[in-house]
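Engineer: using only what follows, build the 3D model:
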Amino acid sequence: MAMTRKTKSKIEVAFIYLFFVLMFIVIGYPLMWAVMMSINPGTNMLVTDLFPDKPTLEHYIWLFTSPASDYLIWYKNSLIIAVLNSIGSVVLTSLIAYAFSRYKFVGRKYGLYLFLLLQMFPALMGGMVALYILLTTIGLVDSIWGLLLIYLGGQIPFNAWLVKGYYDTIPRELDEAAKIDGAGHLRIFWTIMLPLAKPILAVVALFNFMAPFMDFLLPQIVLTDPNNYTLALGLYNFINDQFSTNFTRFAAGSILIAIPIALVFLLLQRYLIGGLTAGATKG
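Structural biologist: Modelled structure (predicted):
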């Protein structure tokens, strides 16, 4: 007997729920281990329990109160880089993408091809030596400002291509109507393009805010002074010290990284959903 449409639909829904459950286990189980490890007494990862008998907050307290902890300095450095990188990326990307989307100039086509090519190859990885020499030349090696400069420049190809594609979906008739009313390019960009591009700009802001918290390799090459470390680089020392390792403090410090990222996500989510809804109703 042939399977009815209703039965087939139930099976498909069951597989969808099964997929979500598996993904929750894959993502949630390591996260739960990290949380529980952070409240385990001691320092060794091999003797920690998933559900500790005597949970403690001593590792969190140590991070913020111990004279031997530079965690607050690393947190401050990461926040400074993340906030400026997020704002700077949105400004640079929105302007560059607008130029490639709305202007016609010599080299535009090959510029877009170059952006696409740079996305296909790890150009930043291949240019580490050149970037280090550049920072040494301008006096920004071992500085969070030099690291910020690399982040701002390295994000341009991918983000500009991404935002340019979104700008292309905004009807040019809006530009033409504004020009008839006497608006210039800057006014069109500010009053028309930016409000309609809130969803994609929110994505750019969020991704570039997250990057400095997650990146380890670039700060390791650029930064040498512990007072300039970012969180990823600083926390690595907890488990890479040749004399002692402290996985529980590492877990506690890692859990706290999620707080600013979650706050920024909640803040930008309103703009993302609002922009999508406005676009749908005005279409």
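Engineer: drop to CA atoms for contacts and neighbour counts, all remaining ones
Structural biologist: Fine.
Engineer: three-state assignment of A278?
Structural biologist: Using DSSP: H, G, I helix; E, B strand; the rest coil, the structure places A278 in helix.
Engineer: that one: what's it in contact with?
Structural biologist: By CA atoms under 8 Å, 6 or more residues apart in numbering, the contact list for A278 is empty.
Engineer: if I look at it, how far off is Q269?
Structural biologist: Distance of A278 to Q269, computed by CA to CA, to the nearest Å: 14 Å.
Engineer: and what of I81?
Structural biologist: 21 Å.
Engineer: wait, A205 touches L92, no?
Structural biologist: No: if you go by CA atoms under 8 Å, A205 and L92 don't touch, sitting 11.3 Å apart.
Engineer: here's the other one to compare against:
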Amino acid sequence: MFKKKNDLYLSDKQPLTVTGKIGIGLSYLALLLWAVAILWPLFQMVVSAFNGFQVQYLILNRDFEFSLKHFKYLFEETLYLKWVSNTIFIAISTAVLSLAMVSFTGFAYSRYRFKGRKASLMAIMLIQTIPTFAGITAYFTMHSIISSVIPAFSRQMMLILIYSAGGIAGNTFILKGYLDSISTELDDAAKIDGCSSMKVYRLIIMPVARPMLAIIALWSFIGPFMDYLLPRVLLTKPESYTLAAGLFTLINDFRTLNQPAFAAGGLLTAIPIVLMFILLQKQLVSGLSKGSVKG
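Structural biologist: Below is the predicted model:
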């Protein structure tokens, strides 16, 4: 309760009007409905994955019997473990390759002035507007050319290159903006102490940019788990599928149709992503302060 003096509230905030209260109520109602729209399907997925009464199709009923038969089917009757290993290999390779390229390109665009810099930055922005699936024909051609020179070059490696190259453009622009906010006085102080440009990059810039690098690594890692179209088009053998392409066979192929097993697989798919987030969470919080101290 605010004390009144001459009918004036002793507060920086004015009391809400009736219109303001209605607006806040509608905002909370919209947020509540949005949360229900997101959480309800997730809840049904979790329940269906452990419900022994579910057979071949997902049925929203009140009967529930705890069972692991859908997980058992997933591991024994499908290539789920192979799909997991394929996806993790592609995801880790994509994250490492993207970080290696983006860290250099972001640093170069942020700290150096060279001919064609503005034009190439504009090209990077335009590249992001082109959808990935638009280049499927070109991907097949590129794979044919590379595999004719390097016979060991597989379609999974082609997928890694596509994910990495596709992420370099946007991530470079994001990292450049982040590095632009870091004072160049750190660079100047390091150069006065005798550090070369590579040492400035390794000892000053990268530790300070660790939070953004962690985010880029997380995005790059998540991408192969979420994408269905490219793996389904480029990967022709079931044993080479990623999780998205492999699990989709459980709902679009009548020979292997098992929607509850698909729900179980979707639930397990979240585990590597959550573990990756937990692994990088410390970097998100402590990277900036540690880098500043080293500088």
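Engineer: if we can go back for a sec, and I81 and Q269 of the first structure? Which one has more around it.
Structural biologist: Using other CA atoms under 10 Å, the more surrounded residue of I81 of the first structure and Q269 is I81, with 24 against 16.
Engineer: so how far is P157 of the first structure from the more buried one?
Structural biologist: 19 Å.
Engineer: and if you look at N77 of the first structure?
Structural biologist: 25 Å.
Engineer: let me see the contact set for D215 of the first structure.
Structural biologist: By CA under 8 Å, 6+ apart, the neighbours of D215 of the first structure are A232.
Engineer: what lines up with it in the second structure?
Structural biologist: Matched across to the second structure, D215 of the first structure falls on D227, judged by TM-score structural alignment.
Engineer: run a quick neighbour tally on L149 of the first structure.
Structural biologist: Counted with other CA under 10 Å, residues neighbouring L149 of the first structure total 15.
Engineer: nope, I25 of the first structure is what I meant
Structural biologist: The burial count for I25 of the first structure: 13, using other CA under 10 Å.
Engineer: give the equivalent position in the second structure for it.
Structural biologist: Using TM-score structural alignment, I25 of the first structure pairs with V36 in the second structure.
Engineer: before we move on, what about Y113 of the first structure?
Structural biologist: Aligned partner of Y113 of the first structure by TM-score structural alignment: M122.
Engineer: so who does that match touch?
Structural biologist: With CA under 8 Å, 6+ apart, M122 of the second structure has no contacts at all.
Engineer: distance of it relative to G116 of the second structure?
Structural biologist: The separation that M122 of the second structure has from G116 of the second structure, given CA to CA, amounts to 10 Å.
Engineer: what sits against A49 of the second structure?
Structural biologist: L68, H70, F71, P260, A261, A263, A264, L267.
Engineer: identify, from the residues you listed, the entry nearest to R62 of the second structure.
Structural biologist: P260 (15.5 Å; CA to CA).
Engineer: name the element the closest one belongs to?
Structural biologist: Element membership of P260 of the second structure [criterion: DSSP states H and E] is helix 259-294.
Engineer: ranges for the strands of the first structure?
Structural biologist: Using DSSP state E, the first structure contains no strands.
Engineer: give me the nearest residue to the corresponding residue of the second structure for D70 of the first structure, chain neighbours excluded.
Structural biologist: Under the alignment (TM-score structural alignment), D70 of the first structure pairs with L79 in the second structure. Using CA to CA, 6 or more residues apart in numbering and skipping the chain neighbours, the partner closest in space to L79 of the second structure is E239 (6.7 Å).
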